[in-house]
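Asker: build me a model:
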Amino acid sequence: MRTETGGRAEEFQQLRPLLFSVSYRILGSVAEAEDAVQETWLRFEAAGAEPRSLKAYLSAAVTRISIDVLRSARVRREEYTGPWFPEPLLADPYQDPERAAELADSVSVAALLLLERLSPLERAVFVLREVFDFGFPEVAEAVGRSEAACRQLAARARRHMADGRPRYEADRKEREELAARFFDALSEGDVGGLRELLAGDVSLVGDGGGKAPQLARAVSGADPVARLLAAVFPRLARLDLVLDRCEVNGGPGAVLRDEEGRVLQTMALDVADGRIQDVRFVLNPDKLRHLGPVADVWAVHRRFRKLPR
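Answerer: Next up is the predicted model:
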């Protein structure tokens, strides 16, 4: 026989993937989203509430917590050293086969960076309404605003998001084929092969947060980016580093690991108009710990610099 507490915990666990996915899209941080979900459980347990719709009740709670966290996090992000990227997410726990592609797009690095342009309320309304299809009454309850105000917030958020999206986004099959060719050329150090896959104005940027070696500035242009990648990655293989291909934030990417399987960095590719538009690296160890043991990136960097060219 289940106890009341056990039953409540089981019901909460069933909704945990949704709660995490909502919070992650609002915050762009795995660690902060996990903390927000845990705080939601603690408040739910302490309140002893028996809501009519548990999904709506818990989603509202995790949204309000996430909004508060985001407001304080924005100050830290403004003081962040170098470019700021969301913490890489290798697998979204919320699974909806009918909307898999749409949900994957909403968690892409490009989409999350667009969401950074929105106010916390706009971001929360957009995530609940446009990504997870919550009704406006539920959205209004979650953010503490009227339905009319939420409709205005949603409209503004949609305009901001639409303004930043590429004209044409590749479908999943096209992205996978392009990524396969990219990683083959990368492993071979094939400058020409890389160049033909990159957009003319492609940008390569790294997020080290001042805690990992990184480029002084973004590298732009197909030829400079192709030459840099072709020069670096074959040499990394000589250090027994492994580029483990996987999905990163719903799109093509990879995790670079050392010889013991520890994480060094992630790479995410943004594909549109039949070319790779952006190559983004996350090297900040604080943003990689949720992926497993993290390698000493500075030690690897020193070994890399000693390699003969």
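
Asker: hey, let's count contacts and neighbours off CA atoms from now on
Answerer: Fine.

Asker: identify the spatial nearest neighbour of residue 187, chain neighbours not counted.
Answerer: Spatially, and ignoring its direct neighbours in sequence, residue 187 is nearest to residue 234 (5.8 Å; CA to CA, 6 or more residues apart in numbering).

Asker: to compare against the first, here's another:
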Amino acid sequence: MSRTDEFQTLRPLLFSIAYRILGSVGEAEDAVQETWLRFAASPTQPTSVRAFLAATVTRISIDVLRSARARREQYVGQWFPEPLIEDPYEDPARSAELADSVSTAALLLLERLSPLERAVFVLREVFAFGYPEVASAVGRSEAACRQLAARARRHMAAGRPRFEADREVREELASRFFDALREGDVAGLRELLAADVSMAGDGGGRAPQLARAVTGAENVARLLASVYPRMARVEVTCEPHQVNGQPGAIFRDRDGRVLHTMALDILDRRIRMIRAVINPDKLGHLGPVADAWAIDREVRRTHRSAG
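Answerer: Next up is the predicted model:
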């Protein structure tokens, strides 16, 4: 098998490692591309191509994450990872675990870890690499990696997100939610929301966004029921998708351009958290991006005319 073929076979795994470390589709793709360049330029063939490539993409991702931390500290408003519609790495035996590990809630927990802890956790706990491979990837001893992994597990366990185990229940509830959203059905929305539900958006100062998170079933239901029917009047459409392994949707303008994504955390047959990514800088990998400010102005203008 040629180097190109070997790399392409492992590319889904490499992207999935990099995305979980970085929380950015664009940065993960760049890390994978840089990994390929280093592999192609290597004068010798590694004993284990998988271990070599995983170690390389991990080291690159750690370096990128360290520089990204400073930028995220200056971020305007709530920071969410870039939405991932489809994780290219598949492992049927661990599909539920992999989906949960890429959820927005899990990625936000990973943000609390140091870059080294995050990398060790991803390699060991998510992708089940052995400690010798983990140690080689991060440049630490096996004993140090065991300590890093234990510390990371404690941090993650303290706030580990829980999701509805039955995927059919999640999908059915999400379908009812988006139907009620389109219809502006306050009662229908309220019925699907947990009493302490929270809704937040990431606009990064680059798009209209909530000034702060909205909490409580009544508040969230009324806000959603007031906003989305107005958006439908200017031909914004809702396209259901899995977003970061959880039920969600992509919203598009009349020309099919991406306006924002929405992801739902569901547990005990109720929606516990609603997260929207509106920042256009985080949506380009999904296709052409809409002008959210223009749509906001059109929605307001249409609402005034209707009133």
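
Asker: still on that earlier bit, can you pull the contacts of the residue nearest to residue 187 of the first structure?
Answerer: By CA atoms under 8 Å, 6 or more residues apart in numbering, residue 234 of the first structure lies in contact with 186, 187, 188, 189.

Asker: mind putting these into TSV with secondary structure, distance to residue 238 of the first structure and neighbour count?
Answerer: Putting the contacts of residue 234 of the first structure into TSV (DSSP: H, G, I helix; E, B strand; the rest coil; distance: CA to CA, whole Å; neighbours: other CA atoms under 10 Å) gives the following:
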residue	secondary structure	distance to residue 238 of the first structure	neighbour count
186	helix	14	20
187	helix	11	17
188	helix	12	14
189	coil	13	21
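
Asker: still on that earlier bit, corresponding residue for the residue nearest to residue 187 of the first structure in the second structure?
Answerer: The equivalent of residue 234 of the first structure in the second structure is residue 229 (alignment by TM-score structural alignment).

Asker: can you tell me the helix or strand for that match?
Answerer: Assigned by DSSP states H and E, residue 229 of the second structure falls within helix 217-233.

Asker: mean deviation of the helix or strand that that helix is followed by from the first structure?
Answerer: Downstream of helix 217-233 of the second structure, the next assigned helix or strand under DSSP H and E is strand 237-243. With mean CA distance after the TM-score superposition for the first structure, strand 237-243 of the second structure departs from the first structure by a mean of 0.5 Å once superposed.

Asker: what's the first helix or strand after strand 237-243 of the second structure?
Answerer: strand 246-252.

Asker: who's in contact with that next one?
Answerer: Contacts for strand 246-252 of the second structure (CA under 8 Å, 6+ apart): 99-100, 103, 170-171, 174, 236-243, 258-265, 290.

Asker: residue range for it in the first structure?
Answerer: Under TM-score structural alignment, the match for strand 246-252 of the second structure is residues 251-257.

Asker: how far apart are the matching stretch and its match in the second structure?
Answerer: Mean for stretch 251-257 of the first structure is 0.4 Å (mean CA distance after the TM-score superposition for the first structure).

Asker: just the buried positions in that stretch, please.
Answerer: Judged by neighbour count (16 or more other CA atoms under 10 Å), stretch 251-257 of the first structure contains these buried residues: 251, 252, 253, 254, 255, 256, 257.

Asker: does residue 57 of the second structure touch residue 29 like I think?
Answerer: No - using CA atoms under 8 Å, residue 57 of the second structure is not in contact with residue 29, being 10.1 Å away.

Asker: the more surrounded of the two?
Answerer: residue 57 (25 against 17; other CA atoms under 10 Å).

Asker: what is the burial count for the closest residue to the more buried one other than its chain neighbours?
Answerer: Closest residue to residue 57 of the second structure apart from its sequence neighbours, by CA to CA, 6+ apart: residue 35 at 5.6 Å. If you count neighbours by other CA under 10 Å, residue 35 of the second structure ends up with 25.

Asker: what's the spacing between residue 35 of the second structure and residue 271 of the second structure?
Answerer: 39 Å (CA to CA, to the nearest Å).

Asker: no more questions from me, cheers.
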